[in-house]
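Student: Provided below are the primary sequence and the corresponding predicted coordinates.
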Amino acid sequence: MLTSMHQNRPKVTIDWSQVSDNTNTDSLMEWVSAVPETRNVHVYLSPAVRGVRHTLLSLGCKVTLRPVSA
C-alpha cells in the first residue's frame, strides 16, 4: 500500500540547476508545457534561471531553487 507521501511524489524530475544562464530555457518551457499533468513535474533550478520559476509554478510544477555547486 502506498502512503500519501509516496502518492504525491513527482513522477518526472528535471535538474536544471547546473545551467549558468538562460540557455535553452525555451526548450525546457516547451517540453514542460507539453506534459499532460504538470503537477507530476519537479524542476530544480539554478539561481541564474530563476526567472522561469513563476511560469513553471503557474503551470503546476513543483520548483526548487538550488545553488550551483562549485
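Tutor: Done, it's in. As the structure is a computational prediction, the values presented were derived from the model and not from experiment.

Student: going forward, measure contacts and count neighbours with C-alpha atoms only.
Tutor: OK.

Student: Show me which positions of the strand or helix carrying Tyr44 end up buried.
Tutor: Assigned by DSSP states H and E, Tyr44 belongs to strand 41-45. With burial defined by 16 or more other C-alpha atoms under 10 Å, the residues of strand 41-45 counted as buried are 41-45.

Student: Against that first model, consider the following:
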Amino acid sequence: MTKRAPVHFRMTQYAEGKPWIVIEPFGGEDLSVFKKTVGFDLLAGTTVEEAEKICKFLQDYIEHITET
C-alpha cells in the first residue's frame, strides 16, 4: 500500500556550525520514514545562506513524500 504525506524542510546546523536540511512531517498519513530523523548533509563549504536557499527550493517544489 502506498502512503503519502506533505513534508516540511528545515535548515538546521550541527554543533560545529555545518548546515544540513531535515525533513519533517506536515500532516497526512503516518509514514515509517518519520519514526526517525531524516535529513540531507550538504557538501562541505556550503554556507548557511546557500543552505537556506536549497531548503526554500525544496519547500517550493516538493509537495509530498511517498512511501510504498
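Tutor: Happy to help now that I have it. These figures come from a predicted structure and were not determined experimentally.

Student: Next, the TM-score between them, please.
Tutor: With the length set by TM-score structural alignment, normalised by the length of structure 2, the two chains reach a TM-score of 0.26; 32 aligned residues with a C-alpha RMSD of 3.6 Å.

Student: Let's have the buried residues of strand 41-45 of structure 1 in JSON lines, adding distance to Asp15 of structure 1.
Tutor: As requested, the buried residues of strand 41-45 of structure 1 are exported to JSON lines (distance: C-alpha to C-alpha, whole Å):
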{"residue": "Val41", "distance to Asp15 of structure 1": "11"}
{"residue": "His42", "distance to Asp15 of structure 1": "8"}
{"residue": "Val43", "distance to Asp15 of structure 1": "6"}
{"residue": "Tyr44", "distance to Asp15 of structure 1": "5"}
{"residue": "Leu45", "distance to Asp15 of structure 1": "7"}
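
Student: Structure 2: strands as residue ranges?
Tutor: All strands of structure 2, identified by DSSP state E, fall at 3-13, 19-25, 38-41, 64-67.

Student: Include distance to Lys53 of structure 2 when you put those into JSON lines, please.
Tutor: Shown next, in JSON lines, are these (distance: least, C-alpha to C-alpha, whole Å):
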{"stretch": "strand 3-13", "distance to Lys53 of structure 2": "9"}
{"stretch": "strand 19-25", "distance to Lys53 of structure 2": "11"}
{"stretch": "strand 38-41", "distance to Lys53 of structure 2": "14"}
{"stretch": "strand 64-67", "distance to Lys53 of structure 2": "19"}
